[in-house]
Each structure stands twice: as structure tokens, then as C-alpha cells.
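In: Any chance you can model this:
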Amino acid sequence: MIKKILVLCAALMISSSISAFAHGEISQAIPAADSTVIAAPTEVSIEFDGKLQTLGNAIINSITVTDDKGQVISDQSSVVNGARLSVRLLLTDVTGLVGVHYRIVSEDGHPVEGDYSFTVGQAPTLTSAGKEETAEKANGVSEESGSNLLINAFAAFLVIGIVIAILSRRKK
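Out: I've put the predicted structure just below:
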């Protein structure tokens, strides 16, 4: 009976730890990641899966947009509105690959950073490396999801180790 209770507790801990690591995920980006737009937008906005934290006038949430030469083309002050973060673009005559870097503090207090890109104008031709990257994105594989998987696996092993330690102590 005790073993069943411990196994049930371990399963509950693992399932709750997996959902606890899901924070600060993008629910919508405009322009979207890997999209191609005809003309440069006047604003880039990202909506996350939870409200963003703010600390008065402190800049803890930001978006930086760069052109294909690495020059910053966005305003320095990003605007937070609930779960949405946006920034105005200073240059709208940009063409080519545009990079978006964001840093947020999610409602649970965890800082999250990430990058994505979109293209302004004609879509670039794919090289063999680009085809592999596109295939990875189509399969949903990314560095961010890989790190969450690693954290979840570590949490699961930790819980299993604790359960084994408790069971071995009870036998003695």
C-alpha cells in the first residue's frame, strides 16, 4: 500500500514539474517566426502564454530587432501590455533577413530569452543547411524545447531517486 502511495506521489510530482517548466512560451508573434512579409512592419509584437512582470520603469522585458547586417533597427523602449510585448521599428525600408531577440520575465519570475527571424521582401533560396533547419522546425525541434526536455528528465530522475531512497530506508 505504501509503495502505491509513493508511486502515485512521484507521478503527481513529475506531472506537476513538467507543467511548471512551461513558462514564457510564445503564443503569437507578428511578424511570425520564419515568415516572409512584402514590406517591413512598423512594429514587432510578441504575445506570450502568460502575463509579463513589470517593475516600475525598470526595463526587464525587451525586444531588439536587427537587420541582416546586425544593425539595430528598433526603438530602445519596448511596451508591455499584459502578456504582449511590442517595439516600434525605426527603419521600415529594410529588406532581407530581420532578426528578433527578446528577453522577458514571465509571471512566475523566470527570465526567458530567445531569438527568431523573418524575411522582408523575396524569400531567400534554401541551401542544404537551410533545408535541414526547415525540417527541424517542421518537426518542432528547437534548442528551447530540447532544454525543457533536459530539465524535465532531470526532475523525473530526481523524483525517482527520492522515491527509491525512501523505499530503501523503510526496508531497513
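
In: rest of the way, CA atoms for contacts and neighbours
Out: Fine.

In: if I pick Lys69, what's in contact with it?
Out: Residues near Lys69 by Cα atoms under 8 Å, 6 or more residues apart in numbering: none.

In: So it, which state does it fall into?
Out: Under DSSP: H, G, I helix; E, B strand; the rest coil, Lys69 falls in the coil class.

In: another one to check against the first:
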Amino acid sequence: MKKIILSAFALFLLFSPQAFAHTYLDVTTPADGDIVTTDIQSIELNYSGKIEEGSFFTLEDSEGNEIPVSSFTVDNGKLTGQLEEPLKNDVYTVKWNSISQDGHPLSGHYSFTVDKVETESIEEVKTEDLADIENIELESENPTSPVEVEKDKQNSSSPLVIAGVILGVLIAISAVVLWKRKK
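Out: Predicted coordinates for the structure are as follows:
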């Protein structure tokens, strides 16, 4: 009889390894120690087994300020939290509390870093470009320094002075030629 009971117990252990295994946090997105370089608006915790409703996590920045999580979804062994807005560059800590299917409480924490390249929005660039173009046009129409004003006066009157000199020389030559003919 002992052999039958021991054999049955051995078969039970062989075919149901999950019955005695505890659930643990398996994979996270982002992972512990990751450096994220893109916008992130959700955090995902994947467990080795099913977890219960009521499982959650909190998210804190490097100064200990809690970042709002707008909603949680529990799907078998996956806990997903949606963030209200993409995370800014900083170091974040995820503190999680979950309940395994067998009722055991699970908790822990891990950290990751967000280090995105900051880019200007298209509207800001367009506005700056337009302002630069307007400044260039204004500068070319209205020089502000006295040196520029004097140069502009010289440049604008130079063709007139040259034309006047040429006209004066022609008149002088004509007068000399007419005077010699009369003699």
C-alpha cells in the first residue's frame, strides 16, 4: 500500500510542477536598468504565473514624486499600466504589489532611465525661421549702424557721381573741340 501511495504522490509531483511553484516577476518592459530613448507611455510587468485583480504598481521619478498611472490592466500573468503622458528624461522607479493566483502577496521594485533626444517641435522651428527671415529683411531695409548708413549712402550715390563726372568730361571735351574749330 505504501508503494501505491508513494507512486501516486510521485506522479502528482511529476505532472503538476506549477502546483508548488510560486509566482514571481519574470520580465518587465522597460527592463530593470534599461535606458529608454523613445517616448514611453505604458509599463508592463509579466509574471511567471497568473496574478489577481488588484495588482498594481507606482512610478516615481528621481526626486520621489509619484507619476500618475491612468489605468491598470491585468491579463493572466501580465500587469500593464498606462501613463497619462510620455515620460520625461529622468530615472524612474517602479514599485509593484501583486497577488499571485494562490493568494500570496508579491512585491518589489526596479528602476530604468529615460534619455530621449529632445527635439524642437515643427511649429517652434517654423516660428523661429520666420522671425529670422523677418529680421534679415528688416536689417537689409533699415541698417542700424552709422557705418552701414554711410556705406549705403555711398553705394547709392556712387553711380550718380560717376555719371556726373563722365558727363562733365564729355562737356569739357566738346567745349575744347568747339573752341578749336572756331579758331
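
In: where does the TM-score land?
Out: The TM-score (TM-score structural alignment, normalised by the length of the first structure) is 0.53; 107 aligned residues with a Cα RMSD of 2.7 Å.

In: contacts for stretch 79-86 of the first structure?
Out: Under the contact criterion Cα under 8 Å, 6+ apart, stretch 79-86 of the first structure has outside partners 43-52, 54, 61-63, 78, 87.

In: Which ones among the residues you listed lie within strands?
Out: Under the assignment DSSP state E, these contribute Glu43, Val44, Ser45, Ile46, Glu47, Phe48, Ser62, Ile63, Val87 to strands.

In: what's the most distant pair in those?
Out: Maximum pairwise distance in those, criterion Cα to Cα, is 16.4 Å, between Glu43 and Phe48.

In: For the first structure, which segments count as helices?
Out: 2-20, 128-138, 143-171 (DSSP state H).

In: out of those, nearest to Val105 of the first structure?
Out: Closest to Val105 of the first structure of the helices of the first structure, according to Cα to Cα: helix 2-20, at 14.7 Å.

In: Show me what counts as buried in stretch 52-65 of the second structure.
Out: Going by neighbour count (16 or more other Cα atoms under 10 Å), the buried part of stretch 52-65 of the second structure is Glu52, Ser55, Phe56, Phe57, Leu59, Glu60, Asp61.

In: and if you look at stretch 15-29 of the first structure?
Out: Across stretch 15-29 of the first structure, burial judged by 16+ other Cα under 10 Å covers Ser17, Ile18, His23, Gly24, Glu25, Ala29.

In: Excluding chain neighbours, give the residue nearest to the second one in space.
Out: Spatial nearest neighbour of Ile18 of the first structure, excluding adjacent residues (Cα to Cα, 6 or more residues apart in numbering): Asn152 at 5.8 Å.
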